[in-house]
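S.K.: Can you look at this prediction? I've put the sequence above it.
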Amino acid sequence: MKIHLTSVFVDDQDNALRFYTDVLGFVKKHDVPMGTDRWLTVVSPEEPDGTELLLEPSGHPAVQPYKTALVQDGIPAASFAVDDVQAEFDRLRGLGVYFTQEPLEMGPVTAAVLDDTCGNLIQIVHSD
């Protein structure tokens, strides 16, 4: 068994697609109209047939209170592996990305937390 698809709730799919592709560097995999929303997924360019991230609309009434509570408590909605957190932090900060947590070493793990501009906190992490 392996993870095929996971999702992150986003306030605006167009903004999310721009952020997750142009800023974070993912590539669009699927973009299928579904009424007023879309089945919109992105993948790592390093693993185009790997796990897909669904940029899921936040329309369900339970989503906004959930997202708000996570952000208020500083809890990331997702975690993405990078080769070098400090280098990725520097690159993303240079693109204007806002971080709620700068790179922090915690034993063998280094992590930072960013605001995805779509209502979520996202953690980037690497292990030594």
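M.R.: Structure received.
S.K.: contacts, neighbours, all on C-alpha from now
M.R.: Noted.
S.K.: And residue 19, how close does it get to residue 9?
M.R.: As judged by Cα to Cα, to the nearest Å, residue 19 and residue 9 stand 14 Å apart.
S.K.: More neighbours: which of those two?
M.R.: Using other Cα atoms under 10 Å as the criterion, residue 19 and residue 9 rank with residue 9 on top: 22 against 17.
S.K.: putting a second one here so we can go through both:
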Amino acid sequence: MKIELTSILVDDQEKALRFYTEVLGFQKKHDVPMGEARWLTVVSPESPDGVQLVLEPSGHPAAKPFKDALVADGIPFTAFVVDDVAAEHARLKDLGVQFTQEPVEMGPVVTAVFDDTCGNLIQIQNMA
């Protein structure tokens, strides 16, 4: 058993695709029309055949209260690993990304948290 797909609930798939590709630097892997929504995935350019992130529409009635509760409590929906949190934080801030947590050392891990503009907080992290 292995993980090939993981999902994030997004308010707007097109907006999410722009943010996750143009700002974060992921690459579009699949974009298949499925009625009102799309099967839309992105991958890391460092691992184009690796784990795909599904930009899943958050239309289910439970999605909004769930996402709102996570954001209200400052809890990231997911985390991405970067080589250098401080450098990635600076790069993303220069692109206008809003951070809810600046880089913080937590023992052997450095983390920062940003708003993905699609209803989620996302953590970036690396081992110190």
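M.R.: Alright, I've got the coordinates. Quick caveat, the model's predicted, so the values are computed rather than measured.
S.K.: Can you tell me the element the nearest residue to residue 11 of structure 2 once chain neighbours are set aside falls in?
M.R.: Nearest residue to residue 11 of structure 2, sequence neighbours excluded (Cα to Cα, 6 or more residues apart in numbering): residue 118, at 5.2 Å. Element membership for residue 118 of structure 2 (DSSP states H and E) is empty, with no helix or strand holding it.
S.K.: likewise residue 30 of structure 1?
M.R.: strand 27-34.
S.K.: what does that strand rub up against?
M.R.: Residues outside strand 27-34 of structure 1 that contact it (Cα atoms under 8 Å, 6 or more residues apart in numbering): 17, 20-21, 38-45, 48, 52.
S.K.: mind running it again at 10 Å?
M.R.: Residues from elsewhere that reach strand 27-34 of structure 1 (Cα atoms under 10 Å, 6 or more residues apart in numbering): 17-18, 20-21, 37-49, 52-54.
S.K.: Would you mind getting the average deviation of that strand from structure 2?
M.R.: In the superposition with structure 2, the average deviation recorded for strand 27-34 of structure 1 is 0.2 Å (mean Cα distance after the TM-score superposition for structure 1).
S.K.: Do a quick rundown of the strands in structure 2.
M.R.: For structure 2, strands defined by DSSP state E occupy the ranges 5-10, 27-34, 37-43, 52-57, 78-81, 99-106, 109-115, 121-127.
S.K.: now what about the fourth one, what contacts it?
M.R.: Spelled out, it's strand 52-57 of structure 2. 3-14, 16-17, 20, 26-31, 36-44, 63, 118.
S.K.: try 8 Å this time
M.R.: Residues contacting strand 52-57 of structure 2 (Cα under 8 Å, 6+ apart): 4-13, 16-17, 29, 37, 39-43.
S.K.: and it with strand 27-34, angle?
M.R.: Counting by axes from the mean of the first three to the mean of the last three Cα atoms, to 10 degrees, strand 52-57 of structure 2 lies at 40 degrees to strand 27-34.
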